[in-house]
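Novice: Let's see this in three dimensions:
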Amino acid sequence: MIKLFRKIRRGLLKENQPNRQVGNFNKYLLYAVGEIVLVVIGILLALQINNWNESRKRNIEEEKLLTALTEDFNENKIRLEEAISKEMDMVRMSKSLIKVMQSDQKKIHPDSIRFWVTSGAKSWWKTEFVTGTYDAMVSSGNINILENDKLKRVLSQFSADIDSGFEDHYESMHYLIEMNKISAEMAPALIHGIQREELGVTTDSKDMNLYVQKLLNNEAYLGLLISKTWLETLRIHYQQKLQGYIDEILSICKSELAE
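Specialist: From the prediction side, this is the model:
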């Protein structure tokens, strides 16, 4: 393109040469000005092409990050939904056990008690989130490649809430450990028949019922169970909040990729 401009400029110089007495000074001055104009045009074109290339590269990189985030948070959505469902079942069974332990009528079938203990009181769930893409973006500084400020804010809130939620996780685990210590001697009576058969545990049915009754009358176990169940209830609310973040992140990513 610069060659074309030079050809045009030289043609104009020839057309403006009928009066050769003007002198070489004006001729060379016009030539110099023309060269400067051509250089400026060349620089501007090069900058424009470079900016276009950089913008294109940035858009491609952003699309890759949005796609990777979508994959990560689709997996997080599946994991969190599964954990919330299991925790709801756990809380429901723990509440059933609490109700029986607080009741004067403790003539519940031992199998029901065992089921509530193993699937409720002794259960503990923790979602392991996939955060590889976001962590890599933050550590490398590539988070700024994302153009959507709302997406960056929600990602930051999600990450912060994950970090702040571990206190309840570990406190709940502490209660579970203490409950297991109390019920250690009753363990053979509290595990399922399949587990007893697999482990070779033999316990007389009469002794099993006595152990179940002993557990139902243990006030320390009840107190720990109530505390753990309350924490698990709070954890469900906390994880439902994270669920809202995940849905919002996926929605924004989908919208950005569609543009």
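Novice: going forward, measure contacts between C-alpha atoms and count neighbours the same way
Specialist: Will do.
Novice: What distance do you get for the residue nearest to K122 when sequence neighbours are not counted to V40?
Specialist: Nearest in space to K122, with sequence neighbours left out and distances taken as C-alpha to C-alpha, 6 or more residues apart in numbering, is L176 at 6.5 Å. Remark: distance between L176 and V40 (C-alpha to C-alpha, to the nearest Å) = 75 Å.
Novice: Between these two, which is the more surrounded one?
Specialist: Legend: neighbour count by other C-alpha atoms under 10 Å for L176 and V40, higher for L176 (21 against 12).
Novice: so who does that one touch?
Specialist: Neighbouring residues of L176 by C-alpha atoms under 8 Å, 6 or more residues apart in numbering: 121-122, 224, 228.
Novice: swap in V130?
Specialist: 72-73, 75-76.
Novice: where exactly do the helices run in this protein?
Specialist: Taking DSSP state H as the criterion, the chain contains helices spanning 2-15, 24-102, 110-116, 132-140, 149-164, 166-182, 187-190, 193-199, 205-216, 219-258.
Novice: ok, back up a step: make JSON lines from the contacts of V130 and add neighbour count and distance to Q157 to it.
Specialist: JSON lines is the format used below for the contacts of V130 (neighbours: other C-alpha atoms under 10 Å; distance: C-alpha to C-alpha, whole Å):
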{"residue": "D72", "neighbour count": "19", "distance to Q157": "16"}
{"residue": "F73", "neighbour count": "23", "distance to Q157": "14"}
{"residue": "E75", "neighbour count": "13", "distance to Q157": "18"}
{"residue": "N76", "neighbour count": "20", "distance to Q157": "15"}
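Novice: Second input sequence below; structure requested for side-by-side comparison:
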Amino acid sequence: MTPFFRKIRKHLADANKPIKYLRYAIGEIVLVVIGILIALSINNWNEQRKSRLQEVNILTKLNTDLKANLIEIEGLKDITEKRIKASQTILNYFEEHKAIDDSLKHSFELINNDDLFNNANTTYKYIENQGVNILRNDSIRSKITSMYERHFKNIANRENTNWKILTDDLRPLMDVHLEVSEPQDKNFNEEYALNKPINMETLSENMQFKNVIVRNMNFMLLRLRWQKETLEELDGLIKEVELEIQYLNK
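Specialist: Next up, the predicted model:
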């Protein structure tokens, strides 16, 4: 391409001998500038393409992590709802002086168990190390930071509080007032070992035990509200990231 332009330029310069060399020099400069601009344009296009591919790769991995966290929190929400219902069942049995049955035993087992949030954050840590500006979409960048630094951390903090209530308050009282029976399912697939009150009348009148049940239930109601809010925002973020991936792939 460049030799072709040079031939045209030389021919035009030869048509007017007095300014032949001036035209030739100017033409050389113009050709060099054009060549540099073309090279820069190609280089910028390649860099933008590489950057876009890298961002798509990061967002794809991040979306996988976000979906894993969505499943985790949905599981925690399900457990929280069951524990709230179990707490209310126990309080109803106390209030109505009902006899011990399997429903009550299961309820004692449910309030004594919980799960942990396994935060999938490998890609987010990578983004932190590289700098959040590696993601060009301001909205997504802000929401990702809020999700990991606010929502997920709050879920973890509430888990720590919950486990403190379980280990420091509830379980010591359960060890005194309940006995554990053999599990109905030896493989622990569905039924766990069952907690049975040693003396239902005494337990139902134990204000300390009831207070712990009520306090734990109130805490779980707050925890459930945060889980629901997180799930709603997380679902929206996942959809937004997927749209951004589609846009970058165009």
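Novice: Just give the TM-score of the two.
Specialist: Put the two chains on top of each other and the TM-score (TM-score structural alignment, normalised by the length of the second structure) is 0.86; 237 aligned residues with a C-alpha RMSD of 2.2 Å.
Novice: Can you name the two of the contacts of V130 of the first structure that sit furthest apart?
Specialist: Of all pairs drawn from the contacts of V130 of the first structure, the one with the longest distance (C-alpha to C-alpha) is D72 and N76, at 6.2 Å.
Novice: do you know how far the most centrally placed residue in the second structure is from K143 of the second structure?
Specialist: Centrality entry for the second structure: nearest residue to the mean C-alpha point is L66, 4.1 Å, by C-alpha atoms, centre = their mean. Distance, L66 of the second structure to K143 of the second structure, using C-alpha to C-alpha: 12 Å.
Novice: for K105 of the second structure, same thing?
Specialist: From K105 of the second structure over to K143 of the second structure the distance is 43 Å, taken as C-alpha to C-alpha.
Novice: Compare these two and say which is more crowded by neighbours.
Specialist: Shown here are K105 of the second structure and K143; by other C-alpha under 10 Å, K105 has more neighbours (20 against 17).
Novice: what does that one align to in the first structure?
Specialist: Using TM-score structural alignment as the criterion, K105 of the second structure maps onto R114 of the first structure.
Novice: Let me see the contact set for the nearest residue to that match once chain neighbours are set aside.
Specialist: Among residues not flanking R114 of the first structure along the chain, L190 sits closest, at 4.9 Å (C-alpha to C-alpha, 6+ apart). Counting by C-alpha under 8 Å, 6+ apart, L190 of the first structure makes contact with 113-114, 117-118, 208, 212.
Novice: Widest-spaced pair of the residues you listed?
Specialist: Most distant of those, by C-alpha to C-alpha, are T118 and M208, 14.7 Å apart.
Novice: Any figure for the gap between R6 of the second structure and L12 of the second structure?
Specialist: R6 of the second structure is 10 Å from L12 of the second structure, by C-alpha to C-alpha.
Novice: Can you tell me how far T122 of the second structure is from L221 of the second structure?
Specialist: 30 Å.
Novice: Who has more neighbours out of these two?
Specialist: In this view T122 of the second structure and L221 are compared by other C-alpha under 10 Å, and L221 has more residues nearby, 15 against 11.
Novice: looking at the alignment, what does that one pair up with in the first structure?
Specialist: By TM-score structural alignment, L221 of the second structure lines up with T233.
Novice: doesn't D89 make contact with that match?
Specialist: No: under the criterion of C-alpha atoms under 8 Å, T233 of the first structure makes no contact with D89, lying 10.9 Å away.
Novice: and L155 of the first structure, what pairs with it in the second structure?
Specialist: So L155 of the first structure corresponds to I144, using TM-score structural alignment.
Novice: Skip the chain neighbours and tell me the closest residue to that match.
Specialist: Excluding the flanking residues, the one nearest I144 of the second structure by C-alpha to C-alpha, 6+ apart is L237, at 7.6 Å.
Novice: Might you report the residue contacts of that neighbour?
Specialist: 140, 143-144.
Novice: before we move on, what about I182 of the first structure?
Specialist: By C-alpha under 8 Å, 6+ apart, the contact set of I182 of the first structure is Y221.
Novice: Counterpart of W124 of the first structure over in the second structure?
Specialist: W124 of the first structure maps onto D114 in the second structure, by TM-score structural alignment.
Novice: what sits against that match?
Specialist: With C-alpha under 8 Å, 6+ apart, D114 of the second structure has these contacts: 79-80.
Novice: Can you give me the distance of it to L91 of the second structure?
Specialist: 19 Å.
Novice: Over to N162 of the second structure?
Specialist: Counting by C-alpha to C-alpha - N162 of the second structure and L91 of the second structure are separated by 19 Å.
Novice: can you check F117 of the second structure too?
Specialist: Applying C-alpha to C-alpha, the value for F117 of the second structure to L91 of the second structure is 28 Å.
Novice: same thing with D65 of the second structure?
Specialist: Taking C-alpha to C-alpha, one finds D65 of the second structure at 39 Å from L91 of the second structure.
Novice: got it, and L222 of the second structure?
Specialist: In terms of C-alpha to C-alpha, L222 of the second structure sits 19 Å off from L91 of the second structure.
Novice: ok, the two, which is more surrounded?
Specialist: More neighbours surround L91 than the other of L222 of the second structure and L91, with 16 against 11 (other C-alpha under 10 Å).
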